[in-house]
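Novice: no FASTA, just this:
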């Protein structure tokens, strides 16, 4: 009998719904603890679910993740793996991908919370919250100086790199605030959520009029280092940069230097070339930089959305239909 490997927590949480589907398809459900105590069951594992509860404090290299993928390595019949992350670039996935296992991602699960974090940062940075919060820490009644008064958001130009679920939601929200949005993707096909679409090759040209450069694209050979010195150097000095993608998409040193010398106005950074961001990084102390620890997706609703996606995809897999977010 073919089997499905999943965390014991998800097995307990969704046992009734999953068992009815599994029983109809003659599929056995196997929790991680059972698999660790009775390794022989791994020989029949055909599908597996790498769920959000296996992350330890948000780290895919934590003990639970490592345990799960050690079990996966011992599953000779594995055909399908559902992962919780939006992208499939994590090093843990590489051996599975190299084995030719079908893999589907969690793209879209956290698109709304990431977009909300992004737009909240744009609004706060543009409105002068950095000044007010600094004054509050020092118990100082300090208004924004006349020569630093914020500009209104309507009419500003946002360049959104990557038009997947996150980029499209960011673009939609920014347009409701009155910003003009240029979307950047591999093909310059028009999309209703943006005012204009260009290709990656045109990025250095289009950012010359950008008030905001917002990076939402997945990490790939095409996007690694995409935001390099040329693009950063083409930004106006007033521009803000947001990265909710992957750290390797941006040349972090070039951005850091631009922020320190005033070549870029501000930044909200959720991801970094090295994570956790080292305590001695100058980015921590720059007054024009806001940092979150790869946590922009934080939401109490992500678990529900992830589970709903997996259950839909399990139905697709068992019925031989295409999977959502198949790599």
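Specialist: Yep, that arrived. Owing to the predicted nature of the structure, the values given are computational and were not obtained by experimental measurement.

Novice: drop to CA atoms for contacts and neighbour counts, all remaining ones
Specialist: Fine.

Novice: by contact count, what packs against the helix or strand hosting residue 21?
Specialist: Using DSSP states H and E, the element containing residue 21 is helix 8-24. In terms of contacts (3 or more Cα pairs under 8 Å, 6 or more residues apart in numbering; DSSP states H and E), helix 8-24 is packed against strand 27-31.

Novice: putting a second one here so we can go through both:
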């Protein structure tokens, strides 16, 4: 007679089978990993954690889905479904969730899980390279006037011009975690000056980020005043809600460029549109929006000085492999009862 597994991990969002096999190969004794692809939507692209719209389980599939959730003690991602089935309503035995995103603080709070002892580990740091590269795509496209080159090419027009350069420019990084640190490292390679806005400014943090100046949140506007490029990569919390508002835009250098790879709610979108319309902000590269998908009627779609990315700047072929690395490391610690050694643990009170 076989004994029941001590830990049951259920994969509730799409994942490539090769990564599931890596999980199973690395899992300690007593861990059962449930992966049922037919219970999950087909993916739209590599690294898709949501799947195609309109997916519906049959009655039999729904019964299997609920049965697996009911047995699970560990989840790969929060399950999605009807409003009353979100969070852990159908998974009362779960004590640890590994998410596929870094910004899950708001989600955890909306599920009412903040005061619980549930362990949530995130994908913090996994997206640093991809997001930093998107930030430099925007900066280089702006400083080299990529739209002009594209217009001239389409018109078969050979007309020389003088472009700009990033060397000597200043980038202000708001929220310098792992993503911000990667942006700072690349900025150094381009011989840019780096200003950072962090929770706890110190000489040590300044050295880590190679900053010319480092500020705390109360001095945000001072940091914005000297920046040619402002990159937002701060978590969305009550403290950062609409922190980039009309006053913040007024504090920025005229002609500055805004890049948002944080969350849309960090920016007052109406104030952004006004600043772009007036020319106060020369250009904006937006990977996120206050409402997603960005509504078809939003003026941002048709503004010539805006680049819209559909919340995809973080997605790269290596993403799931890196998150599985985190899961495998944490699984060993979790099973051994060494939860204090787990990495990327969400501070549910601070929401990041």
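Specialist: Okay, I see it. The structure displayed is predicted, hence computed values, not measured ones.

Novice: next, residue 204 of structure 1: secondary structure please.
Specialist: Under the three-state scheme (DSSP: H, G, I helix; E, B strand; the rest coil), residue 204 of structure 1 adopts helix.

Novice: next one: the corresponding residue of structure 2 for it from residue 100 of structure 2, what distance?
Specialist: With TM-score structural alignment as the criterion, the equivalent of residue 204 of structure 1 in structure 2 is residue 221. Separation of residue 221 of structure 2 from residue 100 of structure 2 (Cα to Cα, to the nearest Å) stands at 33 Å.

Novice: of the two, who's got more company?
Specialist: Comparing residue 221 of structure 2 with residue 100 by neighbour count (other Cα atoms under 10 Å), the higher total belongs to residue 100, at 24 against 18.

Novice: counterpart of residue 136 of structure 1 in structure 2?
Specialist: In structure 2, the residue equivalent to residue 136 of structure 1 is residue 153, according to TM-score structural alignment.

Novice: need the residue closest to the centroid of structure 1.
Specialist: Against the mean C-alpha coordinate of structure 1, by Cα atoms, centre = their mean, the closest residue is residue 245 at 5.3 Å.

Novice: hang on, that residue in a helix?
Specialist: No - judged by three-state DSSP, residue 245 of structure 1 forms no part of a helix; its state is coil.

Novice: please name the nearest non-neighbouring residue to it.
Specialist: Nearest residue to residue 245 of structure 1 in three dimensions, chain neighbours excluded: residue 216, at 4.6 Å (Cα to Cα, 6 or more residues apart in numbering).

Novice: the one you found touches residue 159, doesn't it?
Specialist: No - applying Cα atoms under 8 Å as the test, residue 216 of structure 1 and residue 159 come out as separate, 10.5 Å apart.

Novice: the residue nearest to residue 245 of structure 1 - how many residues pack around it?
Specialist: The number of residues packed around residue 216 of structure 1, counting by other Cα under 10 Å, is 26.

Novice: now do it against residue 204 of structure 1, distance only.
Specialist: In this structure, residue 216 of structure 1 and residue 204 of structure 1 are separated by 16 Å, where distance is defined by Cα to Cα.

Novice: ditto for residue 190 of structure 1
Specialist: According to Cα to Cα, residue 190 of structure 1 stands 19 Å off from residue 204 of structure 1.

Novice: for residue 28 of structure 1, which non-adjacent residue is spatially closest?
Specialist: Closest residue to residue 28 of structure 1 apart from its sequence neighbours, by Cα to Cα, 6+ apart: residue 3 at 4.4 Å.

Novice: counterpart of the one you found over in structure 2?
Specialist: Going residue by residue (TM-score structural alignment), residue 3 of structure 1 aligns to residue 8.

Novice: ok so that match is a strand residue?
Specialist: Yes - with the criterion set as three-state DSSP, the secondary structure at residue 8 of structure 2 is a strand.

Novice: list the buried residues in the helix holding residue 21 of structure 1.
Specialist: 8, 10-11, 18-19, 22 (16 or more other Cα atoms under 10 Å).

Novice: what segments of the stretch 201-327 of structure 1 are strands?
Specialist: For the stretch 201-327 of structure 1, strands defined by DSSP state E, counting those that start in this stretch occupy the ranges 212-215, 240-243, 266-269, 289-291.
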